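Asks: sequence unavailable; structure follows:
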């Protein structure tokens, strides 16, 4: 509270004076709350973050039992508007009993209930000093001063260990100390016979003369609580020693029965342990926390959320857990959840679950103003007490609805993948069917060369389409797994664009679609770019535009350089616009989703995986670019792609990489000898036919180990080149290559990988193993010829 906050200086003054300020609020319908300044909290030994409800409970429950009646009267006086003063004993957690003097009254300006305000002073030292003065004024007055509360009192002269015994009564009247002239020896021997064995070592240390006097050098009085075993039960006693003001060589030792006090302290300790169980079992986000005795279903309240009071009026006034759950079910629990809720919160069910699992959760829905709110009760077993459970109510609405949204998203993704598999099943079977069908037709028409060639040509087209479908799926998988990285190279955009233009022009002409390619305002044509990936973006979008543009339509590609806000970078804009069938607004929202197509190939007659634009979007994102789409059904679509590219500072000093196909150069391979290492007979037959058709002498090996033995036999100069498969039984291509390199360190035989593994990391593995090239299956004859040209030279 603002009224209790003070400056550090004021806090220091109040603390040094033992004076603290407090306010108590007693409002109808709410648990009592107590606010205190730093000085009072420090006096009580409590942390500054203690909650008001907890502070009131801690303060009131630790008032010594003998002062409870006076405490209640003081509260009553102040509530009636009278000023009250009370001096009482309070059980401090570390200091033991301390004495406080409080002054206070009622604040009549507070209208929401009753507010009591006042201050308290720590008077422990004054009270104890007065007690010692009264106790030790003279020998004859000791018994009268200390009263009948002590079972025994000893006035000890530490110079010669002599003593005088007063007021022996109770259990200690049987202690045979008088017969011994040395108090410390006699007292130790007498106590050893009756003290509970678990407490004896601590008591023995306490009555040791040297240790006791050392303790009294720092404190005016020292004490220890221990247990006597009396009539079959353990009874707490306190042994206390104090210095006397009349002499430096005298002390007073007292024994008193403190069983009621220590038992109460043990109960408070058990309560503190219970509180710790609550704290450890439940976090602060719980709106309602109660401690339930399942023998009676009675409760101890710990926290109530005012919001819950709005849901269930009277919620905070309930003190029986059964009634609490009944009210909850009858008012706000969702009708569909009531039967399950009642079954899940049956006392026998709860006790069984927390006994087996320690924690038990019950989830349910509340209905509030027509809205479903997801809630949970967390039950936690109190390990220190049988059939006692902490129950915490809290909202799990946000996380539940988030999980439901994620589940819905996952279901949508599964539906998309199911649709993809359905479409792929059709799209893959279509070219497969064409390949098988045209191959059969070619076989049947083998004598009709023209007919057979036509069938084989169509079969080849279908196989290329099938390969593109598979490549799309694999490419998307690699991009999602983060295995694709951009390979930036210095290029001249003008010189590297011709191939793609001619290819796209040819694609459009086959459909009778007008294709126009325009490049303008490109000031910086020398840049660093992964040109193959950029071409993939343009090809994907333009081929889609051609695919969905009817005969007689048009496709425009407009490339320009627009202003860039990044230093040393140019911003390049690619506009692809068509007069095709267009897309609906609903589909545009899912255009870049994986496996998405507005129409299946069965309906649209257009084949594909639904991954092309998803791949395009991922590549543009990797390039830190953007892609926007405008479309209208029946009118066409416009894609606007913007990609930032780093500009070459000195292009004339950098060798520009070209990605264009070179003209076919006719070279004779007649007489060269090549070893083909391949375990698949069909693949070997294809490779052998291609090579022998070019005049090459071909030997074969079924796996890497056979190839190694062949080279050991023939020597390093026998073969001009080796075509090496990767995945083979016995010994793979990587291992075979490494062995061959170690066998002939002075002679590097060209080794080219022929592998179904076609990704960049596969090529890197081939290079690391010592290979000179990497060709992906299925074999493209033109690529194989280009590779052989590099190594087969006379």
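Replies: Received the coordinates, thanks. These figures come from a predicted structure and were not determined experimentally. Numbers count the residues shown, from 1 in each chain.

Asks: okay, CA-based contacts and neighbour counts for the rest of this
Replies: Will do.

Asks: buried residues, the helix or strand containing residue 144. List them.
Replies: Assigned by DSSP states H and E, residue 144 belongs to helix 142-146. Neighbour-count burial for helix 142-146, with 16 or more other Cα atoms under 10 Å as criterion, is recorded at 142, 143, 146.

Asks: quick one, helices of the stretch 201-350 of the chain?
Replies: With DSSP state H, counting those that start in this stretch, the ranges of helices along the stretch 201-350 of the chain come out as 209-218, 259-281, 306-311, 321-331, 338-344, 347-357.

Asks: alongside the first one, take a look at this:
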């Protein structure tokens, strides 16, 4: 039978520990057997009883010295069993009969540190540590160690240690801890899942803010579950969130809410078969339809989304939202597109009509030019016939040029290229200029033209004289064309009322007693290319652009135009403008004869790169008695001005598009000369560039005026006169 590990000094230690008096050196032979004497020492019996008690303890018990050697004094049978030792010799061999040998090497440091702390702190209470041991069979076991430090008189300091094999307990705790960690991870994951779920709900709520109803449906199970309900869908679920039959819900919803016109299409597009077919090719689709609420038609959109996550479409989400504004905008956009298409078609028709008229109107003067040219060549020696033919050629050329000018003018007046340039001008002179321009044409039809400025308080104004004359000219020209022989035309300017800051409201009226305008045509009178009767039928040559140009000019000047007409009685066009009045008016009254007389004493510098134009223009100017010097580009012209005497040249007639240096560059160079008398010489542009932007660029480059080619002699003389008078006013006779 196994015996415990017992040190022979154990009896003395026990007797000392329990305070039993006696000789520690007494016989300690076989501590577990009775003494041989008839009357055994009661101390020995007590010691043996204590040892037998320790032997029978169910848990391990160990006593060892609390010194560096840690020699084991006693180990009971239960401890030997824990270590799987069959004898005390096996235990001594396993442990080296020391506590250090008893503890697993990997746990030696922590165990030793705990023991050292107990000795240092001199604690009287028990200490508890756990560590591993290695059994005889090599198995590693976990030990629970409850120890107490005992100080004896004979044995010094001893550790009394109660030992329990806690391997199963530790494994259970490890499993419990692992399970707890799993539980903690599960709780953490559930928390994250819950947070993600809430976040997704917030995202869904945010994304679906415009949807009044959101429902989840399973087509396989034929159920539909509400997520959010509107007053329309609430009735189908009886104010609860309980699921209903999908097929029943669709049928009931369609019959209760959907407009009769849309019930068939909505029923078809919400059937499981249709939904599966649509969602098999795309993740979502929608349908728009009408509903009736409170006798009012509303527009709804139902969007259906596949949320199955597999190829077999089963689970869907349905969202309902109001789309009244979108549908109305779509309908309005459709209406605008249809209107734009209609207008485009009308514009195409009008343009085709215009091209048809233009083709005739352009061919007519061209045929005349070619025909009369051929006749002129055949009658070179018949002065009377030749002069007649040349006049016809000239008239046809003017007619053709007028057509081209109007086509160009409609382009710039209808764009953003039109600008208003205010200069000092006189309304009486403007009306007289316009009326005089059409006297010859009017006299051919025995028509009288009267200009009336009696209603003006301030005749001198600051405005765009060119544009005033233009719209009055177009209106007067129309009046002459459509007034029969013996008619009368009045051009009237009236000042209605004076405004603050030297401004006044003016009305310009052109009135005739001609054929009048029909009410039907009045509605489109300002549309481009429109004519009440085409050229062929009416016998009046025209393009249908004049009134469009007038309207564009008046609008650009910030004014309004009104027309009143009666068939067979006549027409009156009235233009209302807000114009600035002159505080110190300047009167320019140089006559054509004065202009010619002034120029004959000076030279004109003609700058032109085209040889044909140079030859024609030189001949015209010299034919009027002027002395002409020429330059073929802007650089030569600048050098000639530099070398000229201060009063050598009266003015410069400058072409624009030239090689080496163009006309505008040359004008800037001249204005930059150091000699002021040379730098401020009058410069008038002569160019085929006739757009408003071209004129503006010429003025900005330093020129005084801009005239289109071909040269109109009366207009040229008038422009020269005004330019020279302005220079005299600004700079004196010098």
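Replies: Looks like it arrived, so ask away. Just so we're clear, the structure is a prediction, and the values are computed from it rather than from any experiment.

Asks: so what number do they get for TM-score?
Replies: TM-score of the superposed chains, computed with TM-score structural alignment, normalised by the length of the second structure, equals 0.57; 528 aligned residues with a Cα RMSD of 5.4 Å.

Asks: circling back: the helix holding residue 144 of the first structure maps to which residues in the second structure?
Replies: Under TM-score structural alignment, helix 142-146 of the first structure has no counterpart anywhere in the second structure.

Asks: so can I have TSV of the buried residues of helix 142-146 of the first structure showing distance to residue 767 of the first structure?
Replies: Converted to TSV, these look like this (distance: Cα to Cα, whole Å):
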residue	distance to residue 767 of the first structure
142	102
143	102
146	98
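
Asks: which one among those gets closest to residue 412 of the first structure?
Replies: residue 146 (83.9 Å; Cα to Cα).

Asks: hang on, the closest one packs against residue 135?
Replies: Yes - the pair formed by residue 146 of the first structure and residue 135 meets the contact definition of Cα atoms under 8 Å, at 5.9 Å.

Asks: overlap in contacts, those two.
Replies: Listed contacts common to residue 146 of the first structure and residue 135 are nil; contacts here mean Cα atoms under 8 Å, 6 or more residues apart in numbering.

Asks: show me the strands in the stretch 401-550 of the second structure, by range?
Replies: Using DSSP state E, counting those that start in this stretch, the strands found in the stretch 401-550 of the second structure span residues 423-426, 448-455, 460-463, 488-499, 503-512.

Asks: chain center to the last one: distance?
Replies: The reference is to strand 503-512 of the second structure. Centroid displacement of strand 503-512 of the second structure relative to its chain, using Cα atoms, centre = their mean, to the nearest Å, is 47 Å.

Asks: over to the second one?
Replies: Between the centre of strand 448-455 of the second structure and the centre of its host chain there is 57 Å, according to Cα atoms, centre = their mean.

Asks: check stretch 318-338 of the second structure too.
Replies: With Cα atoms, centre = their mean, you get 22 Å for stretch 318-338 of the second structure.

Asks: in it, which residues are buried?
Replies: 318, 319, 320, 321, 322, 323, 327.

Asks: the fourth one: what's it in contact with?
Replies: Contact partners of residue 321 of the second structure, counting by Cα under 8 Å, 6+ apart, are 210, 211, 212, 213, 300, 301, 302.

Asks: and the strands in the stretch 51-200 of the first structure?
Replies: Counting by DSSP E, counting those that start in this stretch, the strands of the stretch 51-200 of the first structure are 84-92, 96-106, 114-122, 150-157, 162-166.
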